[in-house]
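Asks: Sequence plus predicted model, see below.
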Amino acid sequence: MTVIETPDTVQRAPAKGRILDTANELFYQNGILTVGVDRIIAQSSVTKATFYKHYRSKDNLILEYVRSRRASVEAQVRSIIESAPSPDSALLGILESVAGKLTAQDFRGCPFLNVVAEFPHPTHPARLIIAEHRDWYHETLFDLMRGTGHPFPGEAADEIILAKDGALAGGYAGDTIAAGAALGRVVKRVLAESVNA
């Protein structure tokens, strides 16, 4: 017998998770500064008391949004690396992952660069989380480039990060196909410089 799920039989996500999921969508699609707490409360179907119980302020929710985006990206990159047979194939897997984001229907640029644009002061707590994430990303790429035998793994990691940033920004502002192709050319050129390539 097939059971048809209805709103009454589907277990709802906890309120805190619903709030974060809603903020994740609204902040990314519309910008953080343009989305008010009342809109998040209404769209996540919670009360104002519930919102403030879990997050206390919009500022706390913003930080949780940035942390959740960071955790998601880092988990995805780790998964790609763990399943790849070699450092160069891991790099190509990361490239494919970024290129895939460019063509997603809800693509609106790099979430981290978007946050940086909205919070220009480098000591803002959200900016500090992003700085830590970028350091992690650079170290990860450095380790992969060293694994390929690249003579200058730090410089190679710099180039790939800059190309990734450019593809995500340029892909949102213009031609996603051209941005992905340019990113691919940079990664493949950098890999070709490796001793083990």
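Replies: Great, that's in hand.
Asks: C-alpha only now, for contacts and for neighbours.
Replies: Fine.
Asks: Pull up the gap between Arg67 and Thr47, please.
Replies: Distance of Arg67 to Thr47, computed by C-alpha to C-alpha, to the nearest Å: 24 Å.
Asks: which helix of this structure spans the most residues?
Replies: Scanning the chain for the helix with the most residues, using DSSP state H, yields helix 58-83.
Asks: elements contacting that helix?
Replies: helix 15-30, helix 87-102, helix 125-148 (3 or more C-alpha pairs under 8 Å, 6 or more residues apart in numbering; DSSP states H and E).
Asks: could you redo these as JSON lines and give each row distance to Gln76 and mean neighbour count?
Replies: Converted to JSON lines, those look like this (distance: least, C-alpha to C-alpha, whole Å; neighbours: other C-alpha atoms under 10 Å):
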{"stretch": "helix 15-30", "distance to Gln76": "17", "mean neighbour count": "18"}
{"stretch": "helix 87-102", "distance to Gln76": "9", "mean neighbour count": "19"}
{"stretch": "helix 125-148", "distance to Gln76": "12", "mean neighbour count": "18"}
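Asks: right, and those helices - which one's nearest Ala181?
Replies: helix 87-102 (8.2 Å; C-alpha to C-alpha).
Asks: Alongside the first one, take a look at this:
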Amino acid sequence: MKNLEASSRATRALHIAADLFKQYGFNKVGVDRIMIETKIPKATFYNYFHSKERLIEMCLVLQKDQLKEKVRAVCESCQYSDLSFKLRQIYLLHADLKSAYYLLFKAIFEIEKLYPNAYQSAVRYRQWLKNEIFSLLMENKKTASYEESDIFVFMIDGAILGRLSSNKIEDQTKLLDYFLNMVY
């Protein structure tokens, strides 16, 4: 039972840390703040995570796993038989400041030099997403190019940047509609 309790506390700490990182950024949230918010003693914290970089990496893996599960569900669902609907669902899943992707997006810009191992988790997810998008495109359009999947991920990134500045998703979905018309 103790391992389950420890696992539960560590998972709760990961969720709290991820929320803090999303809200304030990786560099403005220190281990001390995370320990206060999670009510975990320093020794226990380091027993769970070993370092801030390991904590960040675990947060990113948690976000990445959640997203992969959701993207796979969209890709494999019979409910979303139309390519444009699947792509729209994947886009909306990512282009939200409250989504799991937002933390991975922030990591690309904030942690490359300080936490290179954690940074690689975010990079690997983006590569995986591009590959999934390319596979979807190839299933429906034999002349699809990998660049189209790059563009799709860049559109998601642009939508996040747009949301950060204006908080309107309408403008970003116009670009998505244009893209869907071009590839479909």
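Replies: Received it, and whenever you're ready, just let me know what you need. Everything quoted here is computed from the prediction, not taken from an experiment.
Asks: tm score of chain vs chain?
Replies: The TM-score (TM-score structural alignment, normalised by the length of the second structure) is 0.83; 178 aligned residues with a C-alpha RMSD of 2.6 Å.
Asks: circling back: the helices and strands packed on helix 58-83 of the first structure: which one's closest to His54 of the first structure?
Replies: Closest among those, using C-alpha to C-alpha: helix 15-30, at 6.1 Å.
Asks: What range does the closest one cover in the second structure?
Replies: Under TM-score structural alignment, helix 15-30 of the first structure corresponds to residues 9-24 of the second structure.
Asks: Mean deviation, that stretch versus the first structure?
Replies: Taken over the aligned residues, the distance from stretch 9-24 of the second structure to the first structure averages 0.9 Å (mean C-alpha distance after the TM-score superposition for the first structure).
Asks: what sits up against that stretch?
Replies: 29, 34, 37-38, 48, 55-56, 58-60, 102-103, 106 (C-alpha atoms under 8 Å, 6 or more residues apart in numbering).
Asks: do the same with stretch 84-102 of the second structure
Replies: For stretch 84-102 of the second structure, contacts defined as C-alpha under 8 Å, 6+ apart pick out 22, 63-64, 66-67, 71, 74-75, 80, 133, 156-157, 159-160, 163-164, 176, 180, 184.
Asks: returning to that earlier point: and the helices and strands packed on helix 58-83 of the first structure as JSON lines, adding distance to Glu159 of the first structure?
Replies: Listed next are these as JSON lines, based on distance: least, C-alpha to C-alpha, whole Å:
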{"stretch": "helix 15-30", "distance to Glu159 of the first structure": "26"}
{"stretch": "helix 87-102", "distance to Glu159 of the first structure": "13"}
{"stretch": "helix 125-148", "distance to Glu159 of the first structure": "10"}
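Asks: mind checking which of those helices is nearest Ile177 of the first structure?
Replies: Of all these, helix 87-102 comes closest under C-alpha to C-alpha, at 7.8 Å.
Asks: so where in the second structure does the next helix or strand after the closest one end up aligned?
Replies: Downstream of helix 87-102 of the first structure, the first helix or strand assigned by DSSP states H and E is helix 111-118. Under TM-score structural alignment, helix 111-118 of the first structure corresponds to residues 103-110 of the second structure.
Asks: After superposing, tell me the mean distance of the matching stretch to the first structure.
Replies: Aligned to the first structure and superposed, stretch 103-110 of the second structure gives a mean residue distance of 1.8 Å (mean C-alpha distance after the TM-score superposition for the first structure).
Asks: roughly how far is that stretch from the heart of the chain?
Replies: 9 Å (C-alpha atoms, centre = their mean, to the nearest Å).
Asks: what's the answer for stretch 66-80 of the first structure, then?
Replies: For stretch 66-80 of the first structure, the separation from the chain centroid amounts to 7 Å (computed by C-alpha atoms, centre = their mean).
Asks: same thing with stretch 139-157 of the first structure?
Replies: On C-alpha atoms, centre = their mean, the centre of stretch 139-157 of the first structure falls 21 Å from the chain's centre.
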